[in-house]
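Visitor: Pasting the sequence and the predicted coordinates here, then a few questions.
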Amino acid sequence: MDMTFQEGLALVAIGGVAGFINVLSAGGSMLTLPLLMFLGLPPQVANGTNRVSIVLQSVAAVGSFRREGASHVGLSLRLSVPAVAGSVFGAWLAMQVSDTLFEAILISAMAVASVAMLLPQPRVDTRPLSSQDLSPALYLAMFGIGVYGGFLQVGVGILFMAVLYRMLRIDLAQVNVFKVFIILVYMLPALGLFVYHGHVRWGYGLLLAVGSMAGAWLAVKVNMGPRGAAWIKWLTVAVIVTIILRLLLG
């Protein structure tokens, strides 16, 4: 499939916006996955191709967080184990459904995630974490998030926010550090499964990744306050509404 210059530019630009949003908030895949479908990729191929950008975006974010002195490698690895198991199952499941069902699930997931992004977050306390804080219920939640992320990925950051905010009651800065690391670890086997089944278009994925890595790097550098987070969420929801209408109207 040939790609025009304008389409390549759109992939880089939207990738940059998505990478920035993904690191500071959530919902970047709500922009990139429909974009890949609009450019002519079948839903399952778009789903696999989008993973290339997510992996490289996460590499950039994890590296930048470590250079900034923010890292929870040990605890993140513990939480990644059930997420990896879930993601492999979710990726396998995604390749079993029809394109029509996948599109219906995508629209539903975007609608639910849009509402979830607007819900108020609980009051949190900044405190050091240890392995004793990781309960069996949290590990089970990580498995569930892994299944969803392996299947679709759209809005998975919102699930991380809900789980880590509400179960660990840690602040947004800590949530983002955990989030990008766990996504990187569980996304690798999921991407491998899509590659094995021929559901990745590398040209599209790598162009998307160029933008998303730049956006992720910039997001780590930005000291995002509550007002900033709010406008990103509202901007994302506005774009999502447009995408849902576009999908519904064909």
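Guide: Perfect, I can see it now.

Visitor: C-alpha only now, for contacts and for neighbours.
Guide: Will do.

Visitor: give the contact list for the closest residue to Ala18 other than its chain neighbours.
Guide: Across the structure, with CA to CA, 6 or more residues apart in numbering as the measure, the residue nearest Ala18 apart from its sequence neighbours is Gly28 (3.9 Å). Contacts for Gly28 were tallied using CA atoms under 8 Å, 6 or more residues apart in numbering; they are 17-22, 154-155, 236.

Visitor: Lys221 now?
Guide: When contacts are taken as CA under 8 Å, 6+ apart, Lys221 is in contact with no other residue.

Visitor: switch the cut-off to 10 Å
Guide: Counting by CA atoms under 10 Å, 6 or more residues apart in numbering, Lys221 makes contact with 61, 64-65, 68.

Visitor: quick revisit: could you check the distance from the residue nearest to Ala18 over to Val175?
Guide: Separation of Gly28 from Val175 (CA to CA, to the nearest Å): 16 Å.

Visitor: again with Ile183
Guide: With CA to CA as the criterion, Ile183 and Val175 are 12 Å apart.

Visitor: Compare these two (neighbour count), which wins?
Guide: With neighbours defined as other CA atoms under 10 Å, Ile183 and Val175 compare such that Ile183 has more, 27 against 22.

Visitor: and the comparison structure, right after this:
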Amino acid sequence: MDFALTPVIALCLFVTGIAAGFVDSIAGGGGLVALPMLLSVGMPPQLALGTNKLQGSFGTFSAALNYIQKGEVNLKESAMGIVATLTGAATGAWTIQHMEAGFLQGLIPLLLLGVLVYTLASPDFGDTQRKPKLPTPVFYTLCGLLLGFYDGFFGPGTGSFWTTGMVLFLGFSMTRAAGYTRVMNFTSNVVALTVFIALGNVVWSAGLIMAAGQVIGARTGSSLAIKNGSRLIKPIFITVVFLTTARLVYQTYL
């Protein structure tokens, strides 16, 4: 089926962008909403992946900006993480052009399952700010390089790993972790998007329509997350981790 942008498809993409931006700004996982829609309207996989990165970048930028403006994120504090993530994502994006990501497909669902079990077993996970277990520069350097590489190389669950790491090792609340995660996601998204653009794998018309919805959804979702804190973020986070894990298990083992 060849992709053709009709008024009905454009409306569906716009609405999907709102939903994806809303979910992603709170707990990540917007691709679980956006990518199936892009594929369902007849877009070939590589174009769908590139277009998804385009529209998702607008959403993560909108959400990150809102968290920054509301005082939940300090860019100076996260500067080292941004640089490390940029470096890792560029390396991962280059590496994926030369080898397959298949070996990660069996490992990542198990790691995400661990995140899910730990979150469910910790009733107060991310409810309040706590004492960090790692120095901030060490955490951002290690996780920026590793998760940046992973996002550029493979991707699913990156936001969940960032949020969990920030809560566990930096003592962040879920709200603060959600804000800093969006900044890191935007950084690695831009790197991956640059690769897709260079390869010509982006449908700009569809991506920009979804991007308009993403901006609306991300702004709304991040505002609600800031207002309601972990009581809103945690159940959505758990749902997103569960769905991401289920999708990867289905793709890998079934």
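Guide: That came through fine. All values reported here derive from a predicted model rather than from experimental measurement.

Visitor: As a markdown table, the contacts of Gly28 of the first structure with neighbour count, distance to Met1 of the first structure and secondary structure would be great.
Guide: Converted to a markdown table, the contacts of Gly28 of the first structure look like this (neighbours: other CA atoms under 10 Å; distance: CA to CA, whole Å; DSSP: H, G, I helix; E, B strand; the rest coil):
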| residue | neighbour count | distance to Met1 of the first structure | secondary structure |
| --- | --- | --- | --- |
| Val17 | 20 | 25 | helix |
| Ala18 | 30 | 24 | helix |
| Gly19 | 35 | 25 | helix |
| Phe20 | 27 | 28 | helix |
| Ile21 | 24 | 29 | helix |
| Asn22 | 28 | 28 | helix |
| Val154 | 23 | 25 | coil |
| Gly155 | 25 | 28 | coil |
| Thr236 | 23 | 29 | helix |
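
Visitor: Farthest-apart pair in the contacts of Lys221 of the first structure, please.
Guide: Distances among the contacts of Lys221 of the first structure were taken as CA to CA; the most separated pair is Ala61 and Glu68, at 10.5 Å.

Visitor: so what sits against both of the two?
Guide: Common neighbours of Ala61 of the first structure and Glu68 are listed as 220-221 (criterion: CA under 10 Å, 6+ apart).

Visitor: So between those two, which is more surrounded?
Guide: In this view Ala61 of the first structure and Glu68 are compared by other CA under 10 Å, and Ala61 has more residues nearby, 31 against 11.

Visitor: how close does the more buried one get to Pro226 of the first structure?
Guide: Taking CA to CA as the criterion, Ala61 of the first structure is separated from Pro226 of the first structure by 20 Å.

Visitor: Equivalent analysis for Val52 of the first structure, please.
Guide: Taking CA to CA as the criterion, Val52 of the first structure is separated from Pro226 of the first structure by 30 Å.

Visitor: Neighbour count: the two, which is higher?
Guide: Between Val52 of the first structure and Pro226, counting by other CA under 10 Å, Val52 is the more crowded of the two (25 against 8).

Visitor: can you tell me which residue in the second structure aligns to that one?
Guide: In the superposition onto the second structure, Val52 of the first structure corresponds to Leu54 when matched by TM-score structural alignment.

Visitor: so who does its match touch?
Guide: Leu54 of the second structure makes contact with 48, 189-190, 192-194, 196-197, 202-204, 206-208, 210-211 under the criterion CA under 10 Å, 6+ apart.

Visitor: By neighbours, which of the residues you listed wins?
Guide: Met210 (32 neighbours).

Visitor: how about that one, what does it touch?
Guide: Met210 of the second structure sits next to 10-21, 34, 38, 51-52, 54-56, 58-59, 204 when contact means CA under 10 Å, 6+ apart.

Visitor: filter these to the buried ones?
Guide: The neighbour-count test (16 or more other CA atoms under 10 Å) marks 10, 12-21, 34, 38, 51-52, 54-56, 58-59, 204 as buried among those.

Visitor: What about these, which are in helices?
Guide: Secondary structure defined by DSSP state H assigns 10, 12-21, 34, 38, 51-52, 54-56, 58-59, 204 of those to helices.

Visitor: Walking through the stretch 151-254 of the second structure, point out its helices one by one.
Guide: 158-169, 174-198, 204-228, 230-253 (DSSP state H, counting those that start in this stretch).

Visitor: right, and the ones you listed - which one's nearest Leu113 of the second structure?
Guide: Distances from Leu113 of the second structure to each of these were compared using CA to CA; the shortest belongs to helix 230-253, at 6.5 Å.

Visitor: residues of the closest one that come out buried?
Guide: Taking 16+ other CA under 10 Å as the criterion, helix 230-253 of the second structure shows 230, 232-234, 236-238, 240-242, 244-245, 248-249 as buried.

Visitor: Also stretch 28-41 of the second structure?
Guide: Neighbour-count burial for stretch 28-41 of the second structure [16+ other CA under 10 Å]: 28-35, 37-39, 41.

Visitor: same check, this time on stretch 124-135 of the first structure
Guide: So, applying 16+ other CA under 10 Å, stretch 124-135 of the first structure has no buried residues.

Visitor: quick one: contacts of it?
Guide: 72, 74-75, 78-79, 141, 165-174.

Visitor: With stretch 240-254 of the second structure instead?
Guide: With contacts defined as CA under 10 Å, 6+ apart, stretch 240-254 of the second structure is touched by 23-24, 26-32, 102, 104-113, 115-117, 119, 156-157, 159-161, 234-239.

Visitor: can you check stretch 35-43 of the second structure too?
Guide: With CA under 10 Å, 6+ apart as the criterion, stretch 35-43 of the second structure contacts 1-6, 9-10, 12-13, 16-17, 20, 31, 44-53, 203, 206-207, 210.
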